[in-house]
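Engineer: missing the sequence, but the structure's below:
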């Protein structure tokens, strides 16, 4: 488990990363500013560990947030929903992926637990708030049709799912993936954030906008070594 806290105006949010499963996927537990409210983001194989930490801290899980509906990001949702009763938030363009998670699992030859139906549609350009913490929902398709990321309105923090990784980007060879669309999402939604913004991806370690802008080979390749 990895931890990261970001403070501002006397408060803080805390982000804890739990990694597991054959896809080495990151399940995030975000502790909101009030210190009592938790958000579970992309509940995957490490969901049991994230839930155990939430119980140890006596957190009230207010929402189950899904950046996109690839199976490794949702296969812990049934357990999370069953324990917390929290609503599941999903962008409607990813509902077909969500409803066909069993077929996704067949393609990769892995088991899966089908999630319960989502409860609330994520609407890009709107803000969602829990426990004194607020996040903008940004639309970042390309890796998946309904991919979103969650950008804190108070702290230099963004939960980016599988849009961009440290030194890499999300794959676009899966059904409905599109490299050009993904790169436009990165250009318009990720790289326009302040350079100190910390990015929490769905796989691998955290990074920052500045690091990826200056060193990510996919970004540099498109712009001949410089970002304009």
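Structural biologist: That came in fine, so what should we check first? What you see is a predicted model; the values in this text were computed from it and never measured.
Engineer: CA atoms for contacts and neighbours, from now on please.
Structural biologist: Will do.
Engineer: outside of the strand ranked longest in the chain, which residues touch it?
Structural biologist: Ranked by number of residues, the top strand in the chain under DSSP state E is strand 11-20. With CA atoms under 8 Å, 6 or more residues apart in numbering as the test, strand 11-20 has contacts from 1-7, 25-35, 44-47, 49-50, 133.
Engineer: max-length helix in the protein?
Structural biologist: Longest helix in the chain by number of residues (criterion: DSSP state H): helix 47-56.
Engineer: before we move on, back to that, give me the angle between the longest strand of the chain and helix 47-56.
Structural biologist: What separates the directions of strand 11-20 and helix 47-56 is an angle of 150 degrees, with axes from the mean of the first three to the mean of the last three CA atoms, to 10 degrees.
Engineer: try this one next to it:
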């Protein structure tokens, strides 16, 4: 499996290029930069970008997902629950996206947004068990994604229970790190493991729904000033961005 992590600072976010080197097919997840940067990176590793996935409709930056999919001749993928005015391939909980010897399995994880998904990644040349989980803005390193912009803390609590059932050894690949407006106590370290987050991520470890909701709604930073407009742009309803 080929895996490349892209750390963006303006806006703060993380993108991924991953795929099967043997079958030369890959995916870009949560693209932020111009399409050419991902096309160049894919070409350098010998991958063809077959899919572009946004884990959710973003409210902190303009996604380049649709533009990258068009440039690469790839399918643009989001949750089937996403309300978009532009073409995309909708996926449901449990769906699999094949990338040669690598496979992504979709987990519906609403909470940060209603349509949020995570992706379990398996490299079948190594094992039939998942190796990584791409968590977007659901589970980040040190905290969870804020819930009051587009969804609810109650939804996120139920999604967290789903993630907590996964094996501790899974590497967590989040969608943002320290400095992002989509979380609070985020670490500057852009990777972790599920087991470490279960032990040391306060919000992720809470087992009481009432306590969880209180924590998620306490000391919330100001909303990004253009959150509603950015979600509209990323939904295809304000393509000028004006």
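Structural biologist: That came through fine. Predicted model only: the values in this text are computed from it and were never measured.
Engineer: picking that back up, what comes up buried for the longest strand of the first structure?
Structural biologist: For strand 11-20 of the first structure, burial by neighbour count (16 or more other CA atoms under 10 Å) applies to 12-20.
Engineer: one more: stretch 171-180 of the first structure?
Structural biologist: Buried residues in stretch 171-180 of the first structure, counting neighbours by 16+ other CA under 10 Å, are found at 171-172, 177-179.
Engineer: equivalent analysis for stretch 50-68 of the first structure, please.
Structural biologist: Using 16+ other CA under 10 Å as the test for burial, stretch 50-68 of the first structure gives 50-51, 53-54, 59-68.
Engineer: tell me the residue in the first structure aligned with residue 64 of the second structure.
Structural biologist: Under the alignment (TM-score structural alignment), residue 64 of the second structure pairs with residue 76 of the first structure.
Engineer: in this structure its match contacts residue 51, no?
Structural biologist: No. With contact defined as CA atoms under 8 Å, residue 76 of the first structure does not reach residue 51; the gap is 10.2 Å.
Engineer: center of the first structure, which residue is that?
Structural biologist: Residue closest to the average C-alpha location in the first structure (CA atoms, centre = their mean): residue 161, at 3.4 Å.
Engineer: tell me the counterpart of it in the second structure.
Structural biologist: Looks like residue 161 of the first structure aligns to residue 136 there (TM-score structural alignment).
Engineer: and what of residue 151 of the first structure?
Structural biologist: Checking TM-score structural alignment: residue 151 of the first structure goes with residue 120.
Engineer: surely its match is within a strand?
Structural biologist: Yes. Using DSSP: H, G, I helix; E, B strand; the rest coil, the assignment for residue 120 of the second structure is a strand.
Engineer: so it sits right up against residue 136, yeah?
Structural biologist: No. Contact criterion CA under 8 Å: residue 120 of the second structure and residue 136 do not qualify, at 11.6 Å.
Engineer: from residue 173 of the second structure, how far off is the equivalent of residue 126 of the first structure over in the second structure?
Structural biologist: Superposed on the second structure with TM-score structural alignment, residue 126 of the first structure falls opposite residue 95. Distance of residue 95 of the second structure to residue 173 of the second structure, computed by CA to CA, to the nearest Å: 19 Å.
Engineer: give me the more crowded residue out of these two.
Structural biologist: More neighbours surround residue 173 than the other of residue 95 of the second structure and residue 173, with 25 against 14 (other CA atoms under 10 Å).
Engineer: can you classify residue 105 of the second structure as helix, strand or coil?
Structural biologist: Secondary structure for residue 105 of the second structure, judged by three-state DSSP, is strand.
Engineer: burial count for it?
Structural biologist: When neighbours are counted by other CA under 10 Å, residue 105 of the second structure registers 21.
Engineer: mean shift of the longest helix of the first structure relative to the second structure?
Structural biologist: Helix 47-56 of the first structure, aligned to the second structure and superposed, deviates on average by 2.4 Å (mean CA distance after the TM-score superposition for the first structure).
Engineer: fine by me, thanks again.
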